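1. Have a look; sequence and predicted model below, questions after that.
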Amino acid sequence: MVDSTAPTPALCTVRANDTLLWGMTNAERIRRIGVSQGLATDDAGDTGPVILANLAYAFDPVWIAHLKTRPGTVVTRTGVPVLAHVRNADERARMTAAMLGEAPLVSGLTVIAAEAEEGILNEALRKRERPFAELLTPAAVPAIERASYVGAYKGVTDLLTKYLWPEWALAITRVCARAGITPNQVTALGSVLCIVATVAFWYGWFWTGLATGLFFMVLDTVDGKLARCTITSSKLGNAWDHGVDLVHPPFWWWAWAAGCAPYGRPLEDGVFWAVIGTMLFGYVAQRLIEGAFIVRFGMHIHVWERFDSWFRLITARRNPNMVILFAGLLVMRPDWGIIGVAVWTAISLVVHMVRLVQAMLRKAKGETLVSWLA
C-alpha cells in the first residue's frame, strides 16, 4: 500500500557482483539510481528504513520509484528477493539473510513477483508495465542491456523510432557506454549534424541533408537512451536535447522549401508562404494542444485511447514528415514533398483539436479519463 507520509528510505546493497552492465558495476549502477531518485546511498544504520538491493540481480529503476512509498514490500524473481523496503532493524537483518540465501523469505511483507503478468502501474505515466528484474551474469548481459534499453523509453513514439532504427541505436548506445562517451557529447555531435542538414536543405543538397539528418535522428534517440541506461541524466542535457528537438523542425521545413529553388523545383511565392505559414502554425498549435491536454487531464494526449497511440506513429512530427519528404525526393519532386508535409500538418492539427474537444466533452459529462495503457 502506498504511504506518502513514510520517511524516505536509504538505498543499500547486499552481496557482491563484478559483472559489468553498460560498462559499470551493478553497485555503481544502483548508486546512480539512488542519487537520481533522491535517496541516500550510504548505510542508514540498523534502525532507519532501507531499500535493500540484491546485487545478484539487475532491475529497472522504476522498481525503486515504486518501492519508495511502499514500506514493507519486497520484489522477488522466481521466489528470490531482489529488492525490499524494510522498516526496521529486524526486517533488515532477516531480509539480508534471505538475499544471501541463508534464510527463507521474510514473512509479513507484501510480495510482488517481478515475473507476474499484471506488472505494476507507473503512476507518473499512468500506464501499466512490466519492469525487468533479472539475474545478472556475464551470459545474461546482452539480454539485460536490451531490456534496459527497451525500458528506457516509457512513452509512445513515431514509426521510425519504433520500427526502423532501434537496433542501430542500441548498438551505438552500447559502444558509447563502454567507451565512456557521455550523453551530452552525443547531443553535441547531433546538434552539429542538425545544423549541417539545415544548410544542406537550404542549398538544395537534399540527399546529403537527408543522410546527415538520418544520422542526427538516430543520435537523437541514442543520447536519451544512453542517459537513461547509464543513469546519467542531467538538467543541462535534458534541456539541451529537448530544446534542439523543439526548435529545429520548423527550420528544416523552411530550409527545404527554400532549397527547392536551387534544386530546380521552385515553389511559387504564394505557395511558398502558404506552406511555411501552415507548417509553422500547425507545429506550434499542435504542441500547445498536447500541453493543454497534459495540464487538463494529467496525461499525454497520445496515451489516452488506442487510436491516439496509433496516431502518434504517423502524426506530423519530424520523423513522419521526413518520410514524406523522402518520398517526394524519390520521384525528384522535393516541392511535392514539402507541400505534402504542410497538408499532413494541417490534417494532424485537426485530429488533435477534435480529440481535445472530445476529451473536454467527456469530462464535462462526469467521465474520468484514463489511459488505455493503464
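-> Here it is on my side, so go on. Residues are numbered from 1 along each chain as shown.
2. going forward, measure contacts and count neighbours with C-alpha atoms only.
-> Fine.
3. secondary structure class for residue 85?
-> Put simply, residue 85 is strand when judged by DSSP: H, G, I helix; E, B strand; the rest coil.
4. Skipping its backbone neighbours, what lies nearest it in space?
-> The shortest distance from residue 85 to any non-neighbouring residue, by Cα to Cα, 6 or more residues apart in numbering, is to residue 51 (4.2 Å).
5. State the number of residues packed around the one you found.
-> 27 (other Cα atoms under 10 Å).
6. what helix or strand does it sit in?
-> strand 50-54 (DSSP states H and E).
7. Now that residue 303 has come up, it's in contact with residue 309, right?
-> Yes. Shown here, residue 303 and residue 309 form a contact pair, counting by Cα atoms under 8 Å, at 5.5 Å.
8. what touches both of these two?
-> Counting by Cα atoms under 8 Å, 6 or more residues apart in numbering, the common neighbours of residue 303 and residue 309 are residue 156.
9. From residue 66, how far out is the closest residue in space to residue 314 that isn't next to it in sequence?
-> In space, and not counting its chain neighbours, residue 314 is closest to residue 320: 5.5 Å by Cα to Cα, 6+ apart. Applying Cα to Cα, to the nearest Å, the value for residue 320 to residue 66 is 34 Å.
10. residue ranges of the helices in the chain, please?
-> 26-36, 62-68, 89-99, 141-151, 159, 166-179, 183-202, 206-229, 235-263, 269-297, 306-312, 318-330, 334-364 (DSSP state H).
11. Check which residues of the third one are buried.
-> What it means is helix 89-99. 91, 92, 94, 95, 96, 97, 98, 99 (16 or more other Cα atoms under 10 Å).
12. try the longest one
-> Buried residues in helix 334-364, defined by neighbour count with 16+ other Cα under 10 Å: 334-346, 348-349, 352-353, 355-356, 359-360.
13. hang on, isn't residue 54 packed against residue 81?
-> Yes. Using Cα under 8 Å, residue 54 is in contact with residue 81, at 7.3 Å.
14. list residues touching both of those two?
-> residue 99.
15. what's the neighbour count on the nearest residue to residue 313 once chain neighbours are set aside?
-> Closest residue to residue 313 apart from its sequence neighbours, by Cα to Cα, 6+ apart: residue 158 at 3.8 Å. Using other Cα under 10 Å, residue 158 is surrounded by 20 other residues.
16. One more to weigh against that first structure:
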Amino acid sequence: MRIWIDAAPAQASARVFGLSLVERIERLTRRIPSAQVTVDRGPGAAGRRLKAFAAGGPEPILAVDGAGVFDSRLLPFLAARDGSVAVTGGEGPRRAAAMRIGSAAALAAVPDDAAGLGEIADAAVTGGAARRLEPTEFPTFVMGLRRDLPYHLERLPDAAARRAYERFLFWSNYKGSTDFLTRWVFPLAVWPLTRLATAIRLHPNWITLAGVVLALAAVPLFMAGWVWTSIVMCWVMAVLDSVDGKVARVTMTESAIGNFLDHGLDIVHPPLWYLGWAWWLSDGALEHPAFIAAIWLCGFYVADRLVLAVPKALWGRGLHAMDRIDSLVRTVISRRNVNLLIFTLGLALGAPVAAFYVVTVWAGATLAWHAGRTAWLAATRPRVVAAT
C-alpha cells in the first residue's frame, strides 16, 4: 500500500516521548504489509499535493495527517478496510484525520485547495465518495493489556497538550488488571524512568536484558546469604519489568526478541526465586519443611499457569479480564510482586520462614480460586472468541 504523510504542518515536528509526530507515524506504518511511505513536507495546499502523489500509481492510498497522534492499532486497521474510509478525531485545533483512498471517485472528491486532511476527509464523506469509520467497527479488546480501549487520534497544538498526551499514553498502556503494586506504587518510579529512557532513545530490549540479569543473579546471591542485596535486586527488576513494556509501547519498538525475553523471564524466574529463598531458609537441607513448601509452591505456580490458559482458549481473553470481580481479585492474588512483598515484610520482621509459608498457602488459595472460577464460567457462559 502507498502511504502519504502530510508533514507540512509545523506541528509535525513536535515530539512525544522523544519522537517527532512524523517519526511516530512512520513507525506505525511498519505494521502495514508492503507499505511504501512518502513524507510530504509541502509547500502548497494539501489537496493539490495529495493529488500529485496519487498520480504516481493506481494502488490504494493511506493518507495520514503528519501533525496527528494515532492509536497504534488504528492505521493498520484503516489500511486493511475495503474501499474508501475516513477517520477523524479531536475538535478545533486538535482535529486530526486519516483516510484510505480506494477509488477514483474518492480521489476526485479531494478539493484542490484543501488545507489539511480533515477538510479532505469531510469533503469525501459529504460527497458520498467515502464513508466514515464507525467506532463500533473497531475491535477494542487488547489481549496483551487485558482491557478494552477505543481508538484515539488528535492533534497536539501546544506543549501542554503534548504533556497531557504523554500521560494519557503512559496510563493507557497499563494492563486493565494487575497487582496493586504495579498499578499504584511502581508508577512513582516507572513514569520518570520511561521519560528518561525515551529521551535518550534507550531501546526497551536493553531494559529487559537488565531485568533478566538482575532476576537471575538474585538467585545465587540469596542462596549465598546476600539476602538484602538479592531482595533489592528483585525489587529493581520488578520495576524494570514495568518500564520496558511501557517504553516499547509508547515508542512502537515492540519486537519478537523483546517479547520472548520479557515473557520468558516472567514465566521462569518466580520458581527460581522461590527455590533460592527455600535453599537459604533450609541451609540447603532438602528435607527441611521450607524446601518442601517450595516444592508445593512451585507446583501451585505451574498448575495455576495451566488453569489460566483455559479462559484464553474458551473465551479469547484472560480470566482476569472476564468480569469486574476477576479484575479486582487480580490486585492481590499470588503473583511475583505480591509474594515478594510478603517475603520482604517477613524478612524485615525477622520471620522469613513464616512469611514463606504464607506465600505458599496464598499460592494454593489462588490456584483454588482460579480453578473454581474457571469451572463456574465454563458451566455458565458460552464460548466466545473475542477479537484482539
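-> Structure received. Just so you know, these numbers come straight off a predicted model, no measurement behind them.
17. Just the TM-score for the two chains, thanks.
-> Put the two chains on top of each other and the TM-score (TM-score structural alignment, normalised by the length of the first structure) is 0.85; 356 aligned residues with a Cα RMSD of 3.0 Å.
18. that older thread, quick one: which of the helices of the first structure is nearest residue 9 of the first structure?
-> helix 62-68 (6.8 Å; Cα to Cα).
19. in that closest one, what counts as buried?
-> Quick answer for helix 62-68 of the first structure (16+ other Cα under 10 Å): 62, 63, 64, 65, 67, 68.
20. out of those residues, which one sits closest to residue 181 of the first structure?
-> Of these, the one sitting nearest to residue 181 of the first structure (Cα to Cα) turns out to be residue 62, at 24.3 Å.
21. got the contact list for the equivalent of residue 193 of the first structure over in the second structure?
-> Alignment note (TM-score structural alignment): residue 193 of the first structure maps to residue 214 of the second structure. For residue 214 of the second structure, the contact set (Cα under 8 Å, 6+ apart) comprises 233, 234, 236, 237.
22. repeat that with 7 Å
-> 233, 234, 237 (Cα atoms under 7 Å, 6 or more residues apart in numbering).
23. burial count for the residue nearest to residue 113 of the first structure when sequence neighbours are not counted?
-> Distance criterion Cα to Cα, 6+ apart; nearest residue to residue 113 of the first structure, sequence neighbours excluded, is residue 76 at 5.0 Å. Counted by other Cα under 10 Å, the residues lying close to residue 76 of the first structure total 20.
24. Now which residue in the second structure aligns to residue 76 of the first structure?
-> Match for residue 76 of the first structure (TM-score structural alignment): residue 89.
25. picking that back up, residue 47 of the first structure is nearest to which of the helices of the first structure?
-> Of all those, helix 89-99 comes closest under Cα to Cα, at 4.8 Å.
26. Name the residues that touch that closest one?
-> Here helix 89-99 of the first structure has contacts from 14, 46, 47, 54, 81, 86, 103, 104, 105, 106, using Cα under 7 Å, 6+ apart.
27. Show me which of the residues you listed are buried.
-> 14, 54, 81, 86, 105, 106.
28. Adding distance to residue 203 of the first structure as columns, could you present the residues you listed in JSON lines?
-> Formatted as JSON lines, these follow (distance: Cα to Cα, whole Å):
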{"residue": "14", "distance to residue 203 of the first structure": "60"}
{"residue": "54", "distance to residue 203 of the first structure": "57"}
{"residue": "81", "distance to residue 203 of the first structure": "60"}
{"residue": "86", "distance to residue 203 of the first structure": "63"}
{"residue": "105", "distance to residue 203 of the first structure": "67"}
{"residue": "106", "distance to residue 203 of the first structure": "68"}
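29. I'd like to know how many residues surround the counterpart of residue 199 of the second structure in the first structure.
-> Residue pairing (TM-score structural alignment): residue 199 of the second structure is matched to residue 178 of the first structure. Residues lying near residue 178 of the first structure (other Cα under 10 Å) number 13.
30. neighbours of the residue lying closest to residue 178 of the first structure once chain neighbours are set aside, just the number please.
-> Using Cα to Cα, 6+ apart and skipping the chain neighbours, the partner closest in space to residue 178 of the first structure is residue 23 (4.7 Å). By the criterion of other Cα under 10 Å, residue 23 of the first structure has 16 neighbours.
31. how close does residue 23 of the first structure get to residue 12 of the first structure?
-> For residue 23 of the first structure relative to residue 12 of the first structure (Cα to Cα), the value is 21 Å.
32. Need the residues that contact stretch 139-152 of the second structure.
-> With Cα under 7 Å, 6+ apart as the criterion, stretch 139-152 of the second structure contacts 70-71, 74, 89, 174-177, 317-318, 321, 387-388.
33. Kindly report the same for stretch 249-263 of the first structure.
-> 198, 201-204, 266-267, 272, 276, 280, 318, 334-335, 338.
34. Reformat these as CSV; add distance to residue 189 of the first structure.
-> What follows is the contacts of stretch 249-263 of the first structure, written out as CSV (distance: Cα to Cα, whole Å):
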residue, distance to residue 189 of the first structure
198, 14
201, 19
202, 20
203, 22
204, 23
266, 32
267, 32
272, 31
276, 28
280, 26
318, 19
334, 27
335, 29
338, 27
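35. Show me which pair in those is furthest apart.
-> Farthest pair in those, by Cα to Cα: 266 and 318, 22.3 Å.
36. Specify which residue of these two has the higher count of neighbours.
-> residue 318 (20 against 16).
37. Now check the second structure for the residue matching the more buried one.
-> By TM-score structural alignment, residue 318 of the first structure lines up with residue 336.
38. and if you look at residue 49 of the first structure?
-> Checking with TM-score structural alignment, residue 49 of the first structure has residue 60 as its match.
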